[in-house]
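Visitor: Prediction below, plus the sequence it came from.
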Amino acid sequence: MDQRVSPAAASGWKLESIVRDLRAARREWRAQHGRDREPGGRELPSRQIMGEIVEALAGALFPMRLGPPDLRQESEDLYVGHTLDAALNALLQQASLELGHAAQPGVRPSQEIERQARRIVQDFALALPALRRLLDGDVMAAYRGDPAARSVDEVLLCYPGIIAVIHHRIAHHLYSAGLPLLARIIAELAHSATGIDIHPGARIGSSFFIDHGTGVVIGETAVIGERVRIYQAVTLGAKRFESDETGQLLKGQPRHPIVEDDVVIYAGATILGRITIGAGSTIGGNVWLTRSVPPGSNVSQANVQNQVGNGSVS
């Protein structure tokens, strides 16, 4: 082979021209979006690193069940301390990238942004004991709510709903603290792994249980009370999207349901809009609901259809 021919040219794929054209496409996009100034390094958080951080945090929260297989109880604290130190330092770097990018894309984070990131991560670290106790309640709710569950250990190790809730509790804290991109990455990691899509902005009370879970969707502004149980393919979604005078969608408007305490929502139910499901209600399988119901309601396909026939459902 002629040594003057590059490997890309010798491969036969015309890679030199493709690489050149891709560079031109990147430059066009960056110019259009004001991204001309390059920081010389990674500008956005890493999905891969966030996955590693969440895995480490889960291990630190539940060391004897989600930690390393050779861990012994006498070395739990050592493992937790070492793991948290590494995970929080990695989280600090990712937080700095998000805050820096949000402040001025294409520019390295300033010292003030670094200080802000450190405050957020320190607050998150201090919240971990409370988060562990909150997750304990979720695990117990799953164990008590599923007759097939033989132990809380089985629930924690095997149930996709618990995996999704662990991710959500972490993501929601970061979302509320001003790191929506990191939170969304965490939520999408759980979505990819479990089929459960919970927006990190959703507010979810204690002892929350998602049984089976595949196809569950919970929107950004949903509010869920305590001791709520939902099943697979449930949607807590928006009925319509408001826009401004230019036609642009308004962000962050309350548009998802409020589910009060002790509600059960069975498989396939679709609940849309800023409506309220009253405390202690039961929503039957495959119900389509766009109106509020009072506490203690029992909503089935049959009674919804009757109300539609009577013209009483909006």
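Guide: Happy to help now that I have it. Here the structure is a predicted model, which is why all the values come from computation and not from measurement.
Visitor: From here on, just use CA atoms for contacts and neighbour counts.
Guide: Will do.
Visitor: Now do residue 190 against residue 156, distance only.
Guide: As judged by C-alpha to C-alpha, to the nearest Å, residue 190 and residue 156 stand 15 Å apart.
Visitor: can you give me the strands in the stretch 101-250 of the chain?
Guide: 197-198, 203-204, 209-210, 217-218, 223-224, 229-230, 235-237 (DSSP state E, counting those that start in this stretch).
Visitor: what does the third one contact?
Guide: Residues outside strand 209-210 that contact it (C-alpha atoms under 8 Å, 6 or more residues apart in numbering) are 138-139, 141-142, 145, 161-162, 227-232.
Visitor: So which of those residues is the closest to residue 85?
Guide: Nearest to residue 85 among the contacts of strand 209-210, counting by C-alpha to C-alpha, is residue 162 at 24.6 Å.
Visitor: Contact partners for that closest one?
Guide: 138-139, 142, 155-156, 209-210.
Visitor: For those, give me a markdown table that also has neighbour count and distance to residue 294.
Guide: A markdown table is the format used below for the contacts of residue 162 (neighbours: other C-alpha atoms under 10 Å; distance: C-alpha to C-alpha, whole Å):
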| residue | neighbour count | distance to residue 294 |
| --- | --- | --- |
| 138 | 26 | 26 |
| 139 | 26 | 29 |
| 142 | 25 | 26 |
| 155 | 22 | 32 |
| 156 | 23 | 34 |
| 209 | 27 | 22 |
| 210 | 25 | 23 |
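Visitor: could you dump the strands of the stretch 101-250 of the chain to TSV with distance to residue 181?
Guide: Formatted as TSV, the strands of the stretch 101-250 of the chain follow (distance: least, C-alpha to C-alpha, whole Å):
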stretch	distance to residue 181
strand 197-198	14
strand 203-204	17
strand 209-210	24
strand 217-218	17
strand 223-224	20
strand 229-230	27
strand 235-237	21
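Visitor: second one coming, line it up with the first:
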Amino acid sequence: MDKEKIIAELNRHKKQPYLDYRLKEETEEFTNTLFYTLFDVNTPVAENLDVLEEKFQHLADMACWELQKPCTKVWDNYVSRLPEVLEKLNLDAEAILDCDPASLSIQEIYMAYPGFYAIAIYRLAHELYIQGFPLVPRLMTEYAHRQTGVDINPGAQIGKSFFIDHATGVVIGETAVIHDHVKIYQGVTLGALYVAKSLQKTKRHPTIMSNVTIYANATILGGNTVIGENSVIGGNAWLTSSVPPNSTVFHTPEIKIKTAPSNV
């Protein structure tokens, strides 16, 4: 084995000179600190905001933040949005408590519900996303994805009192728009009809109006697809076109049961 030759070949194929995985790790640490600052009763808010600002500055340096966009202004704008984000998250938690008969307390929602955690990290990442801050919001939501099985792109627009039950397998695309009081269950996909790089700046994912319930494993695709308010989308439904308000959509499977003849 020619070790020096192997090392030279590996270095030659490392084509991303700015690919520093410390950014990923430190974004996860930043996300944890941010979550605890908002929710943990033993975490001092004033002290932690100073810690978070320092962490954010470091992330900005590592993410190659544009010099003409001062990091301090972005952070100040972000912090000013945190009270509203927390208010929305409290509404999300209350929606889960009100809708899920298995929930025993509001504390259980905050600490034990993966759907709530995924929504929380999405909302915190979204506020950075809309300011044009690079990469970090995506790393935040991917961190939540890895922990919960819920993949919410930070670019999605989600209204108040959002409820994801059981969480695992949920996918919400970048240009999806979800209005208020929407409930979705495990395995739901709000995706694009097809993928092409030329569609990067277009609306590719559906719009879900208020008071819609989408049951497990339903798939709704397309940027022009609108699910009208007060509608119910049944489990395993596949939709690529709009549904009017107050609709019920369901998938009817063909079930055949074959039994062996009795020997009696």
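Guide: Looks like it arrived, so ask away. Note that the structure is predicted; figures quoted are calculated from it, not measured.
Visitor: Need the TM-score from the superposition.
Guide: For these two chains in superposition, a TM-score of 0.89 is obtained (TM-score structural alignment, normalised by the length of structure 2); 252 aligned residues with a C-alpha RMSD of 2.0 Å.
Visitor: quick revisit: please identify the most buried of the strands of the stretch 101-250 of structure 1.
Guide: Per-stretch averages of neighbours, counted by mean count of other C-alpha atoms under 10 Å, single out strand 209-210 among the strands of the stretch 101-250 of structure 1, with a mean of 26.
Visitor: Can you give the distance of that strand from its chain's centre?
Guide: Relative to its chain's centre, strand 209-210 of structure 1 lies at 15 Å (C-alpha atoms, centre = their mean, to the nearest Å).
Visitor: what span of structure 2 lines up against it?
Guide: With TM-score structural alignment applied, strand 209-210 of structure 1 matches the range 163-164 in structure 2.
Visitor: repeat for stretch 281-290 of structure 1
Guide: Alignment of stretch 281-290 of structure 1 against structure 2: residues 231-240, by TM-score structural alignment.
Visitor: Show the end-to-end separation of stretch 221-236 of structure 1, please.
Guide: Stretch 221-236 of structure 1 end-to-end distance (C-alpha to C-alpha) = 10 Å.
Visitor: and that stretch, which stretch of structure 2?
Guide: The aligned range for stretch 221-236 of structure 1 is 175-190, by TM-score structural alignment.
Visitor: So residue 81 of structure 1: helix, strand or coil?
Guide: helix (DSSP: H, G, I helix; E, B strand; the rest coil).
Visitor: now the one 4 residues further on
Guide: In three-state terms, and counting by three-state DSSP, residue 85 of structure 1 is helix.
Visitor: which ones are touching the aligned partner of it in structure 2?
Guide: Under the alignment by TM-score structural alignment, residue 85 of structure 1 pairs with residue 50 in structure 2. Neighbour list for residue 50 of structure 2: empty [criterion: C-alpha under 8 Å, 6+ apart].
Visitor: Repeat that for residue 82 of structure 1.
Guide: Contacts of residue 82 of structure 1 by C-alpha under 8 Å, 6+ apart: none found.
Visitor: again, but for residue 43 of structure 2
Guide: By C-alpha under 8 Å, 6+ apart, the neighbours of residue 43 of structure 2 are 36-37.
Visitor: Just to be sure, it is in a strand?
Guide: No - assigned with three-state DSSP, residue 43 of structure 2 falls outside any strand and is coil.
Visitor: so how far is residue 8 of structure 2 from it?
Guide: For residue 43 of structure 2 relative to residue 8 of structure 2 (C-alpha to C-alpha), the value is 48 Å.
Visitor: And for residue 174 of structure 2?
Guide: Taking C-alpha to C-alpha, one finds residue 174 of structure 2 at 39 Å from residue 8 of structure 2.
Visitor: between those two, who's got more neighbours?
Guide: Shown here are residue 174 of structure 2 and residue 8; by other C-alpha atoms under 10 Å, residue 174 has more neighbours (19 against 10).
Visitor: wouldn't that one be in contact with residue 151 here?
Guide: No - Residue 174 of structure 2 is beyond contact range of residue 151, at 10.2 Å (criterion: C-alpha atoms under 8 Å).
Visitor: show me what contacts the residue sitting nearest the centre point of structure 1?
Guide: Nearest to the geometric centre of structure 1 sits residue 187, at 2.1 Å (C-alpha atoms, centre = their mean). Residues in contact with residue 187 of structure 1 (C-alpha under 8 Å, 6+ apart) are 164, 167-168, 171, 197-200.
Visitor: most neighbours, which of the residues you listed?
Guide: residue 200 (30 neighbours).
Visitor: From residue 213 of structure 1, how far off is that residue?
Guide: Applying C-alpha to C-alpha to residue 200 of structure 1 and residue 213 of structure 1 gives a distance of 17 Å.
Visitor: do residue 43 of structure 1 as well
Guide: Distance from residue 43 of structure 1 to residue 213 of structure 1, by C-alpha to C-alpha: 35 Å.
Visitor: higher neighbour count, the two?
Guide: Neighbours around residue 43 of structure 1 and residue 213, counted as other C-alpha under 10 Å, are more numerous at residue 213. The numbers are 23 against 19.
Visitor: what about the residue lying closest to that one once chain neighbours are set aside, neighbour count?
Guide: In this structure, residue 213 of structure 1 finds its nearest non-sequential neighbour in residue 232, 4.2 Å apart by C-alpha to C-alpha, 6 or more residues apart in numbering. Neighbours of residue 232 of structure 1 under the rule other C-alpha under 10 Å: 22.
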